[in-house]
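# Provide a 3D model corresponding to the input given below.
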Amino acid sequence: MTIPSQEITEAATPRRQQPIDEEAVANGDGRTCELPTWALIGGITVGVAVALALSVDAGPAMALGPEGPLLEEFWDNMRRYVLYALTVSTGFAWALVQPIYELLRNPITAVLIIVVMAGGAVLTVQVINAMAGNSDFVYMYEQ
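The predicted model follows:
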């Protein structure tokens, strides 16, 4: 086995052209952005000027909310949304229960469905008791 010479080792190692962030901070530069200071300040100034120009035509904020006909439209939309949520939830429940109801007509699948539902209920109770800290199980840490 041969030991590589110093020249081969130096040729094989990659060289960094620019210092990394820690070196720049250590050198006293302290900058993490390569843009000049005037460009940063100019960009911030232009952004603030555009924001102010866009807000000139804006009306006052309605801190107390809409009044009159807008309020009536709001409650009408809320009523429609509640009816929509009720329709979707009952449709989902029916789509979930209908196949189970069809399986309950056969005695063998009915027993399986009842066993699965009872097992799910027992598992749910165990998980909730464990989450609430009602179980007697004590975990002993091994050293």
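# going forward, measure contacts and count neighbours with C-alpha atoms only.
Fine.
# where do the helices sit along the chain?
Under the criterion DSSP state H, the chain contains helices at 6-12, 21-26, 37-54, 69-103, 107-132.
# can those helices go into CSV with extra columns for mean neighbour count?
Listed next are the helices of the chain as CSV, based on neighbours: other CA atoms under 10 Å:
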stretch, mean neighbour count
helix 6-12, 9
helix 21-26, 12
helix 37-54, 11
helix 69-103, 12
helix 107-132, 12
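# For residue 119, see how far away residue 128 is.
For residue 128, the distance to residue 119 equals 14 Å [CA to CA, to the nearest Å].
# ok, now residue 98?
21 Å.
# Second chain to compare with the first, below:
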Amino acid sequence: MTPTVDLRRPLPVTVAVVLVYVGGLANTALGVLVLLARYEVDATDVLAVSLVGAATILLGLLTVAGGSSLARGSRLARNLLTAYLTLLVVLQILAVALTELDPTIAVALLAAVVVIAAVWIPPAARRYFARTAPAASDPSPIA
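Below is the predicted model:
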């Protein structure tokens, strides 16, 4: 008798997936705001603000793209999203230093930290991403 694998997605992972979609779209919009903020900074900071804004847009879109893989329990997606969100946190800290968007960026920072915590900390989430798919030679449990 083979052990059964619980395929239901735990609540923390579902919350993380929703936050990934919302956060990715919000980070894309935040990147546009940072990009537009280049018109309000000193001439020496225009290039830096433009690069931070463009990178934030790109990472926001990559985060949205990884949301569906995260929902399916992909460990690669969890690792990539953690890397994307870590880079976004660094970019958001740079944006705070370069622009005057402090309250908006503070909310985005908090959301990124919550998503990382929801995917890595709860034991149910760790088990969900640690599960292994049955090998091709194993008989189907449906049969």
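# TM-score for the pair, please.
The TM-score (TM-score structural alignment, normalised by the length of structure 1) is 0.22; 45 aligned residues with a CA RMSD of 4.0 Å.
# From residue 53 of structure 1, how far out is residue 85 of structure 1?
Where residue 53 of structure 1 is concerned, residue 85 of structure 1 sits at a distance of 42 Å (CA to CA).
# again, but for residue 89 of structure 1
Distance from residue 89 of structure 1 to residue 53 of structure 1, by CA to CA: 47 Å.
# what about the helices in structure 2?
Using DSSP H, helices in structure 2 cover 11-36, 46-71, 75-98, 102-120, 123-130.
# export these to JSON lines and tack on mean neighbour count?
Converted to JSON lines, the helices of structure 2 look like this (neighbours: other CA under 10 Å):
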{"stretch": "helix 11-36", "mean neighbour count": "21"}
{"stretch": "helix 46-71", "mean neighbour count": "20"}
{"stretch": "helix 75-98", "mean neighbour count": "19"}
{"stretch": "helix 102-120", "mean neighbour count": "17"}
{"stretch": "helix 123-130", "mean neighbour count": "17"}
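# Quick check: residue 55 of structure 2 vs residue 84 of structure 2, distance?
Distance from residue 55 of structure 2 to residue 84 of structure 2, by CA to CA: 11 Å.
# So for those two, which residues contact both of them?
Between them, residue 55 of structure 2 and residue 84 share no contacting residue under CA atoms under 8 Å, 6 or more residues apart in numbering.
# Now do the spatially closest residue to residue 27 of structure 2 that is not a sequence neighbour against residue 87 of structure 2, distance only.
Residue nearest to residue 27 of structure 2 in three dimensions, not counting chain neighbours: residue 60, with 4.9 Å by CA to CA, 6 or more residues apart in numbering. Distance check for residue 60 of structure 2 against residue 87 of structure 2: by CA to CA, it reads 10 Å.
# got it, and residue 124 of structure 2?
26 Å.
# what's the answer for residue 62 of structure 2, then?
Taking CA to CA, one finds residue 62 of structure 2 at 12 Å from residue 87 of structure 2.
# now residue 105 of structure 2
Relative to residue 87 of structure 2, and taking CA to CA, residue 105 of structure 2 is found at 14 Å.
# again with residue 29 of structure 2
16 Å.
# pretty sure residue 55 of structure 2 contacts residue 31?
Yes: counting by CA atoms under 8 Å, residue 55 of structure 2 touches residue 31, with 7.4 Å between them.
# Since that was my last question, I'll sign off now.
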